[in-house]
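A.B. asks: Could you look at this predicted model? Sequence included:
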Amino acid sequence: MASPVLRTPPAPSSLACEHFAQLLAFETDCWDTHFAISNDRQDFVLLDVRAEALFQQGHLPGAVNIPHKRLNQQSLAAYDTNTVFVVYCAGPHCNGADKAALAISQLGRPVKKMIGGVTGWLDEGFSLLTD
């Protein structure tokens, strides 16, 4: 009898390759984001989509705060239409980054979600900044 893990067999390698390649087109992680910021290779706008009060309590270095409910053409007008946004929220228990990514993509702009959010950032041992 198969384990619970293999009761549903793994996808064929060709499908797995397609799936994971697509997944990486939508997501990045805390380590890659930290590396880009720390090595002067930040070629994206890091967008904290939590409430302003939470942003003030602590946010990622270089992040801009636009709560996901305020994302619209006007709030992004200062950025070129080709600007890539990397959005994050509180963490895996929060879907604010998903809502933000949806709003940004509906505006026709490129976006990725940083998985883990603030919780993941702290779990990796990285620090937050306060204003």
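C.D. replies: Happy to help now that I have it.
A.B. asks: Only C-alpha atoms from now on, for both contacts and neighbour counts.
C.D. replies: Noted.
A.B. asks: which stretches of the protein form strands?
C.D. replies: With DSSP state E, the ranges of strands along the chain come out as 27-28, 45-48, 64-65, 85-88, 111-114.
A.B. asks: closest to residue 8 out of the ones you listed?
C.D. replies: strand 27-28 (25.2 Å; CA to CA).
A.B. asks: Packing partners of that closest one?
C.D. replies: strand 111-114 (3 or more CA pairs under 8 Å, 6 or more residues apart in numbering; DSSP states H and E).
A.B. asks: okay, now the one to match up with it:
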Amino acid sequence: MSPVTAMPACPPAIARDHFRRRLELETDCADVAAALEAGPPDFVLLHAVGSAAAFRRRHLPGAVHLPHRLITAERLAAWPADTLFVVYCAGPHCNGADRAALRLAELGRPVKLMLGGLSGWADEDLAFAGEDQSGGGQS
């Protein structure tokens, strides 16, 4: 028996529920990029970390800069209550997007985490907005 099969796979119904739940909570860079390219997004893309200067240098196209520590009910009042927020941060080494997602959920807002953050966006060779619009794996 290999290390892969030493622990048996769970029943398909459990796997289905698990992966459905993950897709309800997460999205990825390619799906966000496709949605942005298709036209006005049906979500708010939220850059959840960093300074205003860092945001000006490089962020995802169409993103709103609202660091997780500044998310309040008052700031969110600018969007209808059913607005989906897609949050991202620097990348897998950063938990700012998780903090933003938690805060949004605590405030009763729908939210998904974009896996990979800025690092994932660069790895997909997608274009950035801002003063430094380079992609191609640069983070």
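C.D. replies: Yep, it's here. What you see is a predicted model; the values in this text were computed from it and never measured.
A.B. asks: Got a TM-score for the two of them?
C.D. replies: Once superposed, chain against chain, the TM-score is 0.95 (TM-score structural alignment, normalised by the length of structure 1); 130 aligned residues with a CA RMSD of 1.0 Å.
A.B. asks: hmm, back to that, and of the strands of structure 1, who's closest to residue 100 of structure 1?
C.D. replies: Closest among these, using CA to CA: strand 85-88, at 6.9 Å.
A.B. asks: what's the mean distance for that closest one versus structure 2?
C.D. replies: By mean CA distance after the TM-score superposition for structure 1, the fitted strand 85-88 of structure 1 averages 0.3 Å away from its aligned residues in structure 2.
A.B. asks: In structure 2, point out the residues matching that strand.
C.D. replies: The counterpart of strand 85-88 of structure 1 in structure 2, counting by TM-score structural alignment, spans residues 85-88.
A.B. asks: so how far is that stretch from its chain's centroid?
C.D. replies: Put simply, stretch 85-88 of structure 2 sits 4 Å off its chain's centre (CA atoms, centre = their mean, to the nearest Å).
A.B. asks: Could you dump the strands of structure 1 into a markdown table with mean neighbour count added?
C.D. replies: A markdown table is the format used below for these (neighbours: other CA atoms under 10 Å):
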| stretch | mean neighbour count |
| --- | --- |
| strand 27-28 | 16 |
| strand 45-48 | 23 |
| strand 64-65 | 16 |
| strand 85-88 | 28 |
| strand 111-114 | 25 |
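A.B. asks: possible to save those strands as CSV with distance to residue 96 of structure 1?
C.D. replies: Output for the strands of structure 1, formatted as CSV (distance: least, CA to CA, whole Å):
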stretch, distance to residue 96 of structure 1
strand 27-28, 14
strand 45-48, 9
strand 64-65, 13
strand 85-88, 8
strand 111-114, 10
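A.B. asks: Between those strands, which one is closest to residue 105 of structure 1.
C.D. replies: strand 111-114 (6.5 Å).
A.B. asks: Average separation of the closest one from the aligned part of structure 2, please.
C.D. replies: With mean CA distance after the TM-score superposition for structure 1, strand 111-114 of structure 1 departs from structure 2 by a mean of 0.4 Å once superposed.
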